[in-house]
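**Q** build me a model from this:
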Amino acid sequence: MSSLSQTPLDERAEKLRDAPGSRVVFADDAAYDVARMPWNVAVDQRPFAVATPESAEEAVEIVRAATAAGLRLAPQSTGHAAAGLAESGLDDVVLVRLSALRGVTVHPDTRTAIVLGGSHWNDVLAAAAPHGLTALHGSAGDVSVAGYSLNGGVSFYARAYGLGVNAVRAVQIVTADGSLVRASARENTDLFWAVRGGAGSFGIVVSLEIDLLPHADVFAGMLLWDASFTPAVSRAWVAWTASVPESVTSTLRVLHLPPLPELPPFLSGRSVVVVDGAILESDARAEELLRPLRDLAPEIDTFGRIPSAALVHVHMDPPQPTPAVTRHRMLTSLPQQAVAAFVAASEDPGLFVAELRHLGGAAARPAADAGAVSAVAGDYIVHGIAVPPVPEAGPAAVAAATAFVDALEPWAGKGLALTFLDGGADRAPGFGASIERLRALKAEWDPRNVFAAANPVPMARD
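**A** You can find the predicted model right below:
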């Protein structure tokens, strides 16, 4: 609950309009519908206004002007996970789009990068590749570094290196009082702990420093079969994941692909089962590890040595803004009954993606210098995605994604992966044992609940 001013909204608009200037867009402006549109276009987010700062100083101005006008703020880089934010209510919220704050500076000697708050992973990979470096990025290059990293971040290197949040070394953040502060292991240490998991609930991150990885290339790719092979491939993949080393991170997916002209003819309108991932081993060792899956004679096999920057293309995430409904659970085990449940539930044609992602390893071990979130408890993620082509299809998409993950509920643990959340869930399990300290620090750094977030840290209980 916000405790900000109850000044009428039209008066707040005038105060806000006069301060940061023409880069603030209101609902009656022609540019509003474009400015408010998130990547997940199934979400109809309608904030009070949209502001697009072009510098850290402008972000400070926007925070000061909005709070002086009695308004709240919500940082957003791309809006891949927009549903949670929209569910929180945006009638009195200024959406701060960070799309103009993009840029990366790589320091190869320390294997770190300074990343502006609106930057995408593609920006980091392009800057790091000439130095033979890469990063703990996700499966899509157009996801923002800040939102992904500060909400956990699950990559195809996760079993070997842990969550992306543990690569964050410092942030520059605009706090609720309009101050631009640096938070790190040496400065504002409580805030640094909180933002690594609490993310947008504590301010607007205008830049962050992250560790890079010493991999110029990686053995990665995908294996693809017709969906009729789903039972055999699923059983083999689950058995395989029980034996592979932590150098292997992979995903099993059943895809129900619509008949779209932009898809290759061999995929358009088909249902297929895919195993993809990355193997941080020599070519010979990787080939040896893959043999049990290749023995199933995949229709397509792209595994091989590729530039590390190309890893973001392996998962085949949609390259354009897409309407999507997602649900997930963390699983503690996958016995044969669970595999059978996955296979049966994956046949629902209302799903776009039925996914199992192998985790455990370093992703399940809290980091020594951990923030609020540094690991996820569980060996697998089950993840369902449905695509509502029109708003009227939204309830059916929610039902399909929910039913799919509910089929694996008997094997679910208590935790959640924050970067897989996009509405429709209690966030508290994603924060785990850190929730009470996060509440206390939220009250300290944002006592008036100025900041709204896709994964909100609730205010301390009375």
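
**Q** when you work out contacts or count neighbours from here on, use the C-alpha atoms and nothing else.
**A** Will do.

**Q** and the closest residue to residue 356 other than its chain neighbours, how far from residue 420?
**A** Spatial nearest neighbour of residue 356, excluding adjacent residues (CA to CA, 6 or more residues apart in numbering): residue 382 at 4.6 Å. The gap separating residue 382 from residue 420 is 10 Å, by CA to CA, to the nearest Å.

**Q** who has more neighbours out of these two?
**A** residue 382 (26 against 22; other CA atoms under 10 Å).

**Q** which neighbours do residue 382 and residue 420 have in common?
**A** Counting by CA atoms under 8 Å, 6 or more residues apart in numbering, the common neighbours of residue 382 and residue 420 are residue 328.

**Q** just the helices from the protein, written as ranges.
**A** For the chain, the helices defined by DSSP state H cover 9-18, 32-35, 56-68, 82-87, 121-128, 145-150, 158-161, 189-198, 230-241, 283-294, 336-346, 394-406, 428-431, 435-445.

**Q** mind checking those for the one nearest to residue 221?
**A** Across those, residue 221 has its closest neighbour in helix 283-294 (11.0 Å, CA to CA).

**Q** can you tell me what sits against the closest one?
**A** Against helix 283-294 from outside (CA under 8 Å, 6+ apart): 219, 223, 233, 236-237, 240, 244, 279-280, 304-305.

**Q** and this one, please, so the two structures can be compared:
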Amino acid sequence: MTFSDITTDVRGDRLREALGARVILPGDDGYDEARLPWNVAVDQRPFAVARPESAEDVVGVVRAAVASGLRVAPQSTGHAAGALADTDLSETVLVSLAGLRGVTVDPETRRARVLGGSVWNDVLAATAPLGLTALHGSAGDVSVAGYSLSGGLSFYGRGQGLAVNSVRAVQLVTADGSLVRASADENAELFWAVRGGSGAFGVVVSLEIDLLPYADVFAGMLLWDASRAAEVSHAWAEWTASAPESATTTLRIMNFPPLPELPPFLSGRSVVVIDGAILETDAAAAALLEPLRALAPEMDTFSRIPAASLVAVHMDPPGPTPSATAHSVLAELPAKAVEAFLATASVPGLFFAELRHLGGAIARRPEHAGAVGSVAGAYLMHTVAMVPVPEAMPGADAAVRAGIAALAPWRTDALALTFVDGGGVDRAPGFGTAGIRLKELKSRFDPNGTFAAAHAV
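**A** Predicted coordinates for the structure are as follows:
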């Protein structure tokens, strides 16, 4: 008998027998809630949802899924659930790692062990009392594993590089149901592959990351009405052309509907914002910001703040948000590109258009790097549209893609994998020259294609 001969009911019964209450099937109470990702615009309908709470639970899930001829898709939060849009989940067990959270910090080695479902807020809560922080992103509720192992762009990035390069060890459950530790000295090829290949090589149950010795940081935002967008955008582009690697900033044009839950300075308005962090003394940072402050922003919050507060600077949505996104990496940002960006940001219905300053250590690949270790480009263009109802998704998707297309003349052949959150995206530019070796290692470590990853290898 082959797996194709086994009925759906039999497979479901096998999973329930092996995993008990750890698995939820369609028709069970709680299935719709369990399958819901952070990006609630994505309607993922897996064969089952498994909810492990330990590494041993994950071993059991993988073994039970394989024994039933099912695939496995790891998911910590579902921020990038749209990246699974090209994957048929009808015969896939979605492994929700939300119950596998915890952080242990060694202040002497400045290293943290982070469980696979942990988010950056968990890390910051554990590191801040010790005067430490990490290469986290702009939102505290993003998973550490998914973000880090797919690259990870931080407001420390131009000075410190991608977050993936801070990963020193990974513990994961592989396709044969083994619990394996991978590091530079142990299962080195798997360690190389998972740093970029991420969930394509197993379910990550923990990882060890290096920390940064920053108790505080000079960071914040400058805000103007969108009527100043052209002036501010051209000034920022000129400013970033010579900004030191200690400064990592973002320019955004943001269009907000009139919502009561928004603060008055945002509700019903369009604004242009520059935010980020500067790894300098207060005096040096202030001197560096002077050309931008000379534009008389309506709000200026740049100051010395606790490092753990950096995740609030970018004003990412505080809870699950339905959205469509797209991005590209730009080789340069001349005046004509800025004009194209400004035109994009005025598209009706587009929530925001964003330019992130790359370069510096982000573009330099360390000797110890894995499959992904850098992003070759000067800027990242990112567009986001809200999807208030499912019927709005086609229009929102078209808007964000049109925004990216407008800057195509300046695009370079690269991707930031953590910004991929939709179907139909070729991941090859994100893997670069590592792609061939990644495919070879995927065939070795997962010959039957057990793992369905957000970024397929």
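
**Q** next, the TM-score between them, please.
**A** Once superposed, the chains reach a TM-score of 0.99 (TM-score structural alignment, normalised by the length of structure 2), with 455 aligned residues with a CA RMSD of 0.9 Å.

**Q** circling back: select only the buried ones of the contacts of helix 283-294 of structure 1 in ChimeraX?
**A** Of these, the buried ones can be selected in ChimeraX as follows, counting by 16 or more other CA atoms under 10 Å:
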select :219,223,233,237,279,280,305
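
**Q** wouldn't residue 210 of structure 2 be in contact with residue 163 here?
**A** No: using CA atoms under 8 Å, residue 210 of structure 2 makes no contact with residue 163, being 9.2 Å away.

**Q** more neighbours: which of those two?
**A** residue 163 (27 against 21).

**Q** list the residues that contact the more buried one.
**A** Applying CA under 8 Å, 6+ apart, the residues near residue 163 of structure 2 are 135-136, 147-149, 151-154, 157.

**Q** tell me the spacing between residue 19 of structure 1 and residue 450 of structure 1.
**A** Noted for residue 19 of structure 1: a distance of 18 Å to residue 450 of structure 1, by CA to CA.

**Q** more crowded one of the two?
**A** Applying other CA under 10 Å to residue 19 of structure 1 and residue 450 shows that residue 450 carries more neighbours, namely 26 against 15.

**Q** which residue is the nearest non-sequential neighbour of that one?
**A** residue 72 (4.7 Å).

**Q** return the residues in contact with residue 198 of structure 1.
**A** Neighbours of residue 198 of structure 1 in contact, by CA under 8 Å, 6+ apart: 150-151, 372, 438, 455-457.

**Q** let's see that with 7 Å instead.
**A** Neighbouring residues of residue 198 of structure 1 by CA atoms under 7 Å, 6 or more residues apart in numbering: 151, 457.

**Q** one more: residue 261 of structure 1?
**A** No residues are in contact with residue 261 of structure 1 under the rule CA under 7 Å, 6+ apart.

**Q** roughly how far apart are it and residue 365 of structure 1?
**A** Separation of residue 261 of structure 1 from residue 365 of structure 1 (CA to CA) stands at 44 Å.

**Q** then residue 274 of structure 1?
**A** 28 Å.

**Q** then residue 207 of structure 1?
**A** From residue 207 of structure 1 over to residue 365 of structure 1 the distance is 27 Å, taken as CA to CA.

**Q** neighbour count: the two, which is higher?
**A** Counted by other CA under 10 Å, residue 207 of structure 1 and residue 365 do not tie: residue 207 has more neighbours, with 24 against 16.
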